[in-house]
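J.: I need the structure of the sequence given here:
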Amino acid sequence: MLFPRFTLFFFSMVSAYKPVVLVHGVFGTADGEFSQTFDKWIPDEHSGTIVYPIRLYEKFCSLTPMWIQIAKIRRKVADIMVNHSDGIHFVCFSQGGLLCRGVLSSMNHNVDTFISLSSPQAGQYGIPDPWKKYIDSLKQKAYRLLYSKFFQGKLSIANYWNDPHHQDLFRKYSVFLAPLDGTTPTANLTEYRRNFLKLRKLVLIGGPKDDVIRPWQSSHFGFYDDKESVVEMKKQQFFMKDDFGLKTLYTKGRVTTFTFPGIRHSQWYTNRTVFNKAILPFLT
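T.: From the prediction side, this is the model:
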């Protein structure tokens, strides 16, 4: 009787799904964004899956500079990886997608699949729709504050603000996104690239009705040129030069993009169609 039980236990251990780390967006909380959705749906669909919502830098603390957040999240992820040598998955929303990219790029990780859910991977340039009628002109002036040592050291959003009309200042002052992309030379780029290429799969999710990410194509590594026309991922300099390994992943068929119409920013993590089509199939 012991042998069949041991065989069943061993088989269940071998066939178990990889655990999933969830990282929330700006002003968000792990429980507020995920407790009734991904945190519940993933184990329901993939029985036995362990889900780790990262309960760090929630609400207004999410405005803490990116590298400070990344350092603490990285320690948490390292503790998780110790217990899961076969690998883990990342599912990361909005600003959380950039945090996850910073984490996996700056550590020796075993992240198998990184799902970036409506995240401004190429940067943000624009005001969310609910605020536009009050402060729409702010985006043209924001660089004066955000491209300064003070705000780069105080505000997460400043770290990935990407003004297409002031790229010289972006390269000079951005302490997070420009070095991570290789837009600004950094001694760490070789490490970022090496770690980024450890991913087996990168999944990029976004859509044209997103009312926060500007442009929405930033979720697919597309971004504005100096005329504010969107340039797709494959024509971005960091892609063509393969600065951090994105072109290599893409060429090897390890990048998948999804575009969903009609979904606003706060609906990405509550939409079951998005989950079923673009997230669940990659969490194996």
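
J.: from here on, just use CA atoms for contacts and neighbour counts.
T.: OK.

J.: show me where the stretch 51-200 of the chain has helices.
T.: Counting by DSSP state H, counting those that start in this stretch, residue ranges of the helices within the stretch 51-200 of the chain are 66-82, 95-105, 129-135, 138-141, 143-146, 149-152, 156-160, 167-173, 177-181, 189-196.

J.: columns distance to Arg254 on top of those, output as a markdown table?
T.: A markdown table is the format used below for the helices of the stretch 51-200 of the chain (distance: least, Cα to Cα, whole Å):
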| stretch | distance to Arg254 |
| --- | --- |
| helix 66-82 | 22 |
| helix 95-105 | 16 |
| helix 129-135 | 33 |
| helix 138-141 | 34 |
| helix 143-146 | 34 |
| helix 149-152 | 33 |
| helix 156-160 | 25 |
| helix 167-173 | 29 |
| helix 177-181 | 18 |
| helix 189-196 | 12 |
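
J.: for Pro120, which of these is the nearest?
T.: Evaluated over those, closeness to Pro120 peaks at helix 95-105, with 7.0 Å, by Cα to Cα.

J.: elements contacting that closest one?
T.: In this structure, helix 95-105 packs against strand 20-23, helix 66-82, strand 88-93, strand 111-117, helix 189-196, with contacts taken as 3 or more Cα pairs under 8 Å, 6 or more residues apart in numbering; DSSP states H and E.

J.: which strands or helices does the fourth one pack on?
T.: If you count contacts as 3+ Cα pairs under 8 Å, 6+ apart, strand 111-117 packs onto strand 88-93, helix 95-105, strand 201-206.

J.: ok, which of the helices and strands packed on helix 95-105 comes nearest Asp31?
T.: With Cα to Cα, the closest approach to Asp31 among the helices and strands packed on helix 95-105 belongs to strand 20-23: 10.4 Å.

J.: contact partners of stretch 247-256?
T.: Residues from elsewhere that reach stretch 247-256 (Cα atoms under 8 Å, 6 or more residues apart in numbering): 197, 200-204, 234, 239-242.

J.: give the buried residues for it.
T.: 247-249, 254-255 (16 or more other Cα atoms under 10 Å).

J.: cool, and stretch 266-284?
T.: Neighbour-count burial for stretch 266-284 flags 266, 268-269, 274-275, 278-279, 282-284 (criterion: 16+ other Cα under 10 Å).

J.: got the end-to-end distance for that stretch?
T.: When the termini of stretch 266-284 are compared using Cα to Cα, to the nearest Å, they are 26 Å apart.

J.: I have a second one here; can you model it like the first so I can compare?
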Amino acid sequence: MIGCWVQTQVAMVCEKLAQDPKLQGGYNAMGFSQGAQFLRAVAQRCPNPPMKTLISVGGQHQGVYGFPRCPGETSKICDYIREALNTGAYNDWIQKHLVQAEYWHDPLNDDLYKKHSLFLADINQERGVNETYKKNLQMLEKFVMVKFLQDSVVDPVDTEWFGFLKTGQAKETETLQESVLYKEDRLGLAAMDKAGKLVFLKTEGDHLQFTREWFVDNLIPFLRS
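T.: This is a model prediction of the structure:
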């Protein structure tokens, strides 16, 4: 994993957080779009100082399998784009240098994804369970996930609530609760859900489009805790 852009950035953030005396009692974090899954990696890998609340605003926690603003289920062109991305996304050099490739998740080639995804397959415990990752994530008091109902950038949009496409095809989706990841509780999300630590919010609008009023009413209260 040496040389992987996201891995390097996460390690740098962890080092900065550990050195900040103001954060030693804990802190709340908010990540927008891809920043949300990167911050989740921080929570899983770096428990000191402790992250108390993680707010994911349009994050892609199960990755993406689509080109922004491309309706893959209804357009042959989008399928061709997917095929082109699949040919290179799991190339070792691309995995280490192209950020988006690090959370590209191909449900049609599950074995290839699990073997060559340097970042996402690791933090989602898809090559085995790292008990430290699981323990650290469960230290969160709240894990808030925001889905944008008219999102034309993230495909599938279910990934914003930790859902994704069912393995082996590219049309039907499943919720987090229906997934193997949840049923086997690889990340501790099932336990967190039962404990009331998972919060699923939704809002109308395209990717990262929300009103000031919605933001203040729905997200700011989690930052005040």
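
J.: still on that earlier bit, could I get the helices and strands packed on strand 111-117 of the first structure in TSV, plus columns for mean neighbour count and distance to Asn159 of the first structure?
T.: Compiled in TSV, these are given as follows (neighbours: other Cα atoms under 10 Å; distance: least, Cα to Cα, whole Å):
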stretch	mean neighbour count	distance to Asn159 of the first structure
strand 88-93	24	17
helix 95-105	25	10
strand 201-206	24	21
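
J.: can you list those in a markdown table and add distance to Leu145 of the first structure?
T.: Conversion of these to a markdown table gives the following (distance: least, Cα to Cα, whole Å):
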| stretch | distance to Leu145 of the first structure |
| --- | --- |
| strand 88-93 | 26 |
| helix 95-105 | 20 |
| strand 201-206 | 28 |
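
J.: what residues are up against the residue nearest the centre of the first structure?
T.: A centroid search over the first structure (Cα atoms, centre = their mean) returns Gly97, at 1.5 Å, as the residue closest to the centre. The contact partners of Gly97 of the first structure, by Cα under 8 Å, 6+ apart, come to 23, 25, 91, 115-121.

J.: so what corresponds to it in the second structure?
T.: Following TM-score structural alignment, the counterpart assigned to Gly97 of the first structure within the second structure is Ala36.

J.: how close does that match sit to Trp161 of the second structure?
T.: Look at Ala36 of the second structure and Trp161 of the second structure: by Cα to Cα, they are 12 Å apart.

J.: got it, and Asn28 of the second structure?
T.: Asn28 of the second structure sits 19 Å away from Trp161 of the second structure, taking Cα to Cα as the criterion.

J.: same question, Ala41 of the second structure
T.: 16 Å.

J.: cool, Val129 of the second structure as well?
T.: Taking Cα to Cα as the criterion, Val129 of the second structure is separated from Trp161 of the second structure by 21 Å.

J.: so for those two, which residue has more residues nearby?
T.: Per other Cα atoms under 10 Å, whichever of Val129 of the second structure and Trp161 has more neighbours is Trp161, with 26 against 15.

J.: apart from its neighbours in sequence, what residue is nearest the more buried one?
T.: What sits nearest to Trp161 of the second structure in space, not counting adjacent residues and going by Cα to Cα, 6 or more residues apart in numbering, is Met145, at 5.9 Å.

J.: what sits against that neighbour?
T.: If a contact means Cα under 8 Å, 6+ apart, then Met145 of the second structure has 55-59, 160-161, 198-201 as its contacts.

J.: any idea how far it lies from Phe215 of the second structure?
T.: Going from Met145 of the second structure to Phe215 of the second structure by Cα to Cα gives 13 Å.

J.: same question, Leu189 of the second structure
T.: Relative to Phe215 of the second structure, Leu189 of the second structure is positioned 25 Å away (Cα to Cα).

J.: what of Tyr80 of the second structure?
T.: Plainly put, Tyr80 of the second structure is 37 Å away from Phe215 of the second structure if you go by Cα to Cα.

J.: on that earlier part again, shared neighbours, Ala36 and Trp161 of the second structure?
T.: His61.

J.: wait, doesn't Met233 of the first structure sit right on Phe239?
T.: Yes: counting by Cα atoms under 8 Å, Phe239 is a contact partner of Met233 of the first structure at 6.7 Å.

J.: in contact with the residue mapped onto Leu246 of the first structure from the second structure, which residues?
T.: If you follow Leu246 of the first structure across to the second structure using TM-score structural alignment, you land on Leu189. The contact partners of Leu189 of the second structure, by Cα under 8 Å, 6+ apart, come to 138, 182, 198.

J.: from the residues you listed, which is closest to Gly88 of the second structure?
T.: The nearest member of the contacts of Leu189 of the second structure to Gly88 of the second structure, counting by Cα to Cα, is Tyr182 at 29.2 Å.

J.: hmm, Leu176 and that closest one touching each other?
T.: Yes: counting by Cα under 8 Å, Leu176 is a contact partner of Tyr182 of the second structure at 6.2 Å.

J.: does the closest residue to Ala278 of the first structure other than its chain neighbours belong to a helix or a strand, and which?
T.: In space, not counting the residues next to it along the chain, Ala278 of the first structure is nearest to Phe258; the distance is 6.8 Å by Cα to Cα, 6+ apart. Secondary-structure assignment from DSSP states H and E places Phe258 of the first structure in strand 255-259.

J.: and that strand, which stretch of the second structure?
T.: Using TM-score structural alignment, the partner range for strand 255-259 of the first structure is residues 198-202.

J.: average offset of that stretch relative to the first structure?
T.: Between stretch 198-202 of the second structure and its aligned partner residues in the first structure, the average distance after superposition works out to 0.6 Å, using mean Cα distance after the TM-score superposition for the first structure.

J.: the match of Gly97 of the first structure and Val57 of the second structure: what is the separation?
T.: Here the distance between Ala36 of the second structure and Val57 of the second structure works out to 7 Å (Cα to Cα).

J.: where do the contact lists of the two overlap?
T.: Met30.

J.: roughly how far apart are the nearest residue in space to Pro50 of the second structure that is not next to it in sequence and Leu187 of the second structure?
T.: Setting aside the residues directly before and after it, Pro50 of the second structure is nearest to Gly26 in space (Cα to Cα, 6+ apart), at 4.7 Å. Here the distance between Gly26 of the second structure and Leu187 of the second structure works out to 21 Å (Cα to Cα).
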